[in-house]
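Chemist: below is the sequence, then the predicted model.
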Amino acid sequence: MLIEDRLKELKELINRKVPAGITVSDVEFEGPELVIYTDDPKQFADQADLIRVLARDLRKRIVVRPTVLEDPERAYDDIKEIVPENAGITDIFFDPDTGEVLIEAEKPGVVIGKNGATLRDITKSIGWTPKVVRTPPIESSTVKQIRTYLRAIRDERKEFLRASGRRIHRDILAKDQWVRVTTLGCCREVGRAAFLLSTPESRILIDCGEKPGATNGATPYLGVPEIHPLTNLDAVVLTHAHLDHCALIPLLFRYGFTGPIYATPPTRDLSSMLQLDYLEVIRKEDRPAPYTSNEVKQYVKHSITLNYGSVTDIAPDIKLTFHNAGHILGSAIAHFHVGDGLYNIAFTGDFNYGKSRLFNPANAHFPRLEAIFMESTYGASQDATPSRKEAESRLYDVIKRAIERGGKVIIPAFAVGRSQEVMLALEEGIRKGDLPQIKVYLDGMIKEATAIHTTYPEYLNSDLRNQIFREGLNPFLSECFEQVDSSDKREAVINGEPSVIITTSGMMNGGPVIEYLQNLAADERNTLVFVGYQADGTLGRRIQKGWREIPYGSKGSITINLEVTTVEGFSGHSDRRQLMSYVSHMQPKPEKIFCIHGEESKTLDLASSIYKKFHIQTHSPMNLETYRMV
């Protein structure tokens, strides 16, 4: 059936189901959603269960949009007139993709009004659907730039969504039924995550990252026949925003990809921030860049954001659902439902099955699950990490020793995830007197990443949300933190009083941490503390192994006299005990488990242990292998 005929049929069906007096003027596929255009948005809104019933009967994600939306400039003035001034509106963002207007306010309740009265007045006045959020405690320039850009390209964006929607909802033509996964990276290694999920009808790429510290084999195998040409890809699904999973997604647009990229809202924002920073680091190191900022813009333009738990069509025979992975802000386990109940497969990305200061543990329950690709970073039998409380106590001891001898503490950390965990631990330690009253300097993208965390409080655990919004105690705004935003400031920190410096990059393969190391490594009073995984081939791993002379640059080297220590327990990855516990608690139990994202010995060890304990078929795949699931 032609797509126009299907839309005509859907329109007729909807018109039969809606009450008399409600006019459906048009229906259109826009991305994964079926958009119903109507001249009567208020009547639709008054029918509380109507959209839910339509979604259930049509088995589509339904969005109702007014036929004509008021011009944003006039609508902005109307909102300001309707909403009382004491609401403290700080931003109004119109999203033409959804017909929603996002109103940021210091007092969201005032914008909502008694029993939602003010929101209804806004809808009646402007037609746009209002959504209210609390003003983030720290403003994010990344979020602001993305919203401004999406507003500027709304016509192009609408065209893209309609083209994507028609591709997603096309007829299934293939007669065969099978599901295959091809490993394009991240197998028996850490980094360059990329997996191709294929059916006779569809092809989905999961992640596309770089391998930190690698000179050869730094990119996924994107040249193999299974994935070429890239124009045939139906979609890319991004599990989270670390560079070993997201760095090379903009590269796909250089080679012909034009489709959608699915991610949670925080993942979209964090990954675009890190991709631009990645380009900047490459430029400073005088290396050839794999893409430009224009491709990062293409990525943002083609992103479709999904929240946890939202079941979404991404191809004619594949539905995607994101679940909390507990690793970093917005990190997701991607669950795919293939065909009409044919097969269910999940990719964990990186995940943490323990509660942290920031997030709840990873989700372990799925409606159905036949196979799972599961990270194994700490999968070896000896990979046991201390509790978070023990880790924090050890970190406090290391810092106090360095400060007492007049030294500085350098903590290389990923801008996203580890930095915020360490910040929260240090803020509490200083506030409660477990640490001296010292300055904690933040260098690199850490402050901006933290601002994005406060933009999406719904992705943080309830304890932290309550502390920020109910108790009025925002640890991220503590006076102990100070941003390093210039070379002069960095020099002052290097030459200044004893302090703690949290700086990027986490594996020391570039970024401001190198300047601190060059200036502070020779002084034995100072300390370098690793709080996260150091991949093979990275500068961080070499120092962690005990190298005392580090070649750096074309001729120079860095002498390591400072104390080097590793504090386990801050990682966003599950350790061996948690990985086994995750399999134990997984419901339903899968038939197959693939152990990936770990060094060869660790993936083999974990796969063997899971098989022996749970009698589940396991694999430790190599790159460039293809597995038929059904």
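Modeler: In hand now; what should we look at?
Chemist: hey, let's count contacts and neighbours off CA atoms from now on
Modeler: Fine.
Chemist: can you tell me the SS state at the residue nearest the centre of the chain?
Modeler: Nearest to the mean C-alpha position of the chain, by C-alpha atoms, centre = their mean, lies T267 at 2.7 Å. Secondary structure, DSSP: H, G, I helix; E, B strand; the rest coil: T267 is helix.
Chemist: touching, it and F322? I think so.
Modeler: No. Using C-alpha atoms under 8 Å, T267 is not in contact with F322; the gap is 11.7 Å.
Chemist: just the helices in the stretch 301-450 of the chain please.
Modeler: 388-404, 418-431, 446-455 (DSSP state H, counting those that start in this stretch).
Chemist: out of those helices, which gets nearest to Y149?
Modeler: Closest to Y149 of these is helix 446-455 (C-alpha to C-alpha; 16.9 Å).
Chemist: contacting residues around the helix or strand following the closest one?
Modeler: Using DSSP states H and E, the next helix or strand after helix 446-455 towards the C-terminus is helix 462-469. Residues outside helix 462-469 that contact it (C-alpha atoms under 8 Å, 6 or more residues apart in numbering): R357, L358, P457, E458, L473, N474, P475.
Chemist: what comes up buried for helix 462-469?
Modeler: For helix 462-469, burial by neighbour count (16 or more other C-alpha atoms under 10 Å) applies to L464, R465, I468.
Chemist: one more to weigh against that first structure:
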Amino acid sequence: MMDKIKEIKQKVIESLPKKVKVKDVEFEGPFLVVYVKNPQELANADIVKKLAKDLRKRIIIRADPKSLKPKEEAEKIIRQIVPEDAKITSIFFDEEYCEVIIEAEKPGVVIGKGGSTFRKILKETGWSPRVVRTPPLKSKTIESIRSYLLSVREERKEILKRIGESINRPILHADKWVRVTFLGGAREVGRSCYLLQTPNSKILVECGINVSGNQPPYLYIPEIQPLDSIDAVVITHAHLDHCGLVPVLFKYGYRGPVYLTPPTRDLMVLLQLDFIEVASREGTTIPYESHWIRTALKHCITLDYGVVTDIAPDVRLTFYNAGHILGSAIAHFHIGEGLYNIAFTGDFKFERTRLFDKAETNFPRLEALIMEATYGGSQDFQPSRKEAEENLIRIVNETISKGGKVLIPAFAVGRSQEVMIVLEEAIRTKKIDEVPVYIDGMIYEATAIHTAYPEYLNAHLRDLIFHQGINPFISESFVRVDSPSKRQEVIDSSEPCVIISTSGMLNGGPVMEYFRALAGDEKNTIVFVGYQAEGTLGRRIQKGWKEVPFTVDGRREVVKVNMRVETVDGFSGHSDRRQLMNYVKALSDKPEKIITVHGEESKCIDLASSIYKTYKIETRAPMNLETIRFI
């Protein structure tokens, strides 16, 4: 490894202008960090781009600590350089990485045209600037994550150095093969987990839990043991059936990187903490303690869409928009030097929604695709999003006109924000009378994380936020319910309103209090906008039960359901049958093989069969524990 570093350092010195004084070069995760004594001479971004292209590495330039301006002086210079219009809210210095983190309401202004302001900050202070957005809604999760990562920066630097050495180790085996073992999520929904292997690398894609039965994936089989033999874990999005057991990997010996997008990291931490808190409260065994979530967080490496990154000696990863929830990604793997390309869709939506652009179909090369089949059955057709929105608005108006309350049970991430955007626009454009929309449960915190990442939202929303000054998430129509007394106040009020609350299937959470209080009044309406699993209270009410058993303070009571019960399909973050088939048709590069997963057995088989018949592409619907060799 030392020989390789020396070789790269020599190449760096030869590639850079002679006046640039290189002090050191080292690997840090997937990045090559170049320490220079006079970073001001590298303010030209084109030099760094050329170096990255020549070395085929992602480059970070850092200053030699001795060349840095004192922090107080540097802050003064930064505030003089950055226009007031950027609205800087805080500046803090990370001495370990020689970085200055600038938090601002308008990061683009801090960066400047073509990065001009960034380069000026680097030139005049020596500190490498990193800008983060000031969320319009303060997120405790984001603040805690930033604070924690700063507190463990020295340990994290060692972790990244070790990961960097592993990525850049020599390739030992000349054999050429690629295979995937299905450890969970095959012919079922839940506990998604797949092992991608080459002769030189092992990549674990997803590590989820089947939340309803707390079933883990098959993590004990020989292919995956010991866990420290895995090179990398890749997470496509933050739902627990895809990431819920990542901390378990660290509990049992894994110490490698976890690759995911920045929003996925933040939402993953939020949902994992909530998962173990709820399990503990309900008296069920928790699979890991909170400190294992923090351990996993230390090993997280965030990647934006479209950035090609080495994650193993013979594997490069690129994330593409999946359109499912905030930060959700299709993971595209380029194996070897042009040997094979395989993509895992995770959960995806091939339709533009209120929040996201439709899933990406344009890949440089694609020999194999592993895709979800949640709604892959021949009869799995959903109404259009427009129909769903019109239906919801009609139901809300009819309930309000009677002086009633609308209760919408919803999942905290994705569905809630979609519904919020629809209601905000309907109220703003007078399609719905101006009534308060109460937000209860984890929805507010998840929404706060959405406001921190507008660049991950669709073009229309970005235009509203950046150019029209309208951020639907911070509308005055939304009222946060942050205490039991506020909740009781909403319940007792005689005024009509809309309440969006967790949980989405009425199997716990604050929605239970609202339902118990509002169910008996026929003026009120409950609207289901998401899937209700068999055995849940939501499913029973959806089926038409007029009396449901309830446990209150350890006592059983019966709640009469006189309220109107409605289901509005069409808000799903998954593609329906038509969209799944159209997605395959729209792919820029037709794969040789398509594997269907993440669906009931009949749906995986049905979708695989239809793709083969329609497009003459080889398909499989594997079972758990099967291995498929691709080359």
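Modeler: Looks like it arrived, so ask away. Keep in mind that this is a model prediction, so the values were computed, not measured.
Chemist: quick check, nearest of the contacts of helix 462-469 of structure 1 to N509 of structure 1?
Modeler: L358 (25.7 Å).
Chemist: distance of the counterpart of G472 of structure 1 in structure 2 from V109 of structure 2?
Modeler: Using TM-score structural alignment to pair residues, one finds that G472 of structure 1 aligns to G469 in structure 2. Taking C-alpha to C-alpha, to the nearest Å as the measure, G469 of structure 2 falls 16 Å from V109 of structure 2.
Chemist: which one of those two has more residues nearby?
Modeler: Using other C-alpha atoms under 10 Å, the more surrounded residue of G469 of structure 2 and V109 is V109, with 20 against 10.
Chemist: what's the mean deviation for the helix or strand F92 of structure 2 falls within versus structure 1?
Modeler: Assigned by DSSP H and E, F92 of structure 2 belongs to strand 88-94. Superposing on structure 1 and averaging over aligned pairs (mean C-alpha distance after the TM-score superposition for structure 1), strand 88-94 of structure 2 comes out at 3.0 Å.
Chemist: roughly how far out does the next helix or strand after that strand sit from the chain middle?
Modeler: Downstream of strand 88-94 of structure 2, the first helix or strand assigned by DSSP H and E is strand 99-104. Per C-alpha atoms, centre = their mean, to the nearest Å, the displacement of strand 99-104 of structure 2 from the mean C-alpha position of its chain is 23 Å.
Chemist: returning to that earlier point: residues contacting the residue nearest to the centre of structure 1?
Modeler: Counting by C-alpha under 8 Å, 6+ apart, T267 of structure 1 has contacts L238, T239, H240, A241, L329, G330, S331.
Chemist: trace it over to structure 2, please.
Modeler: By TM-score structural alignment, T267 of structure 1 lines up with T264 in structure 2.
Chemist: look up how far T345 of structure 2 lies from its match.
Modeler: Per C-alpha to C-alpha, T264 of structure 2 is found 15 Å from T345 of structure 2.
Chemist: one more: V396 of structure 2?
Modeler: From V396 of structure 2 across to T345 of structure 2, the span is 35 Å (C-alpha to C-alpha).
Chemist: can you check M2 of structure 2 too?
Modeler: Using C-alpha to C-alpha, we find M2 of structure 2 at a distance of 38 Å from T345 of structure 2.
Chemist: quick one, which of these two is more surrounded?
Modeler: Using other C-alpha under 10 Å as the criterion, M2 of structure 2 and T345 rank with T345 on top: 24 against 9.
Chemist: please name the nearest non-neighbouring residue to whatever residue of structure 2 lines up with I446 of structure 1.
Modeler: Using TM-score structural alignment, the equivalent of I446 of structure 1 in structure 2 is I443. Spatial nearest neighbour of I443 of structure 2, chain neighbours left out: A412 (4.4 Å); criterion: C-alpha to C-alpha, 6 or more residues apart in numbering.
Chemist: hmm, the one you found is touching A446, no?
Modeler: Yes. Look at A412 of structure 2 against A446 with C-alpha under 8 Å: they come within range, at 6.3 Å.
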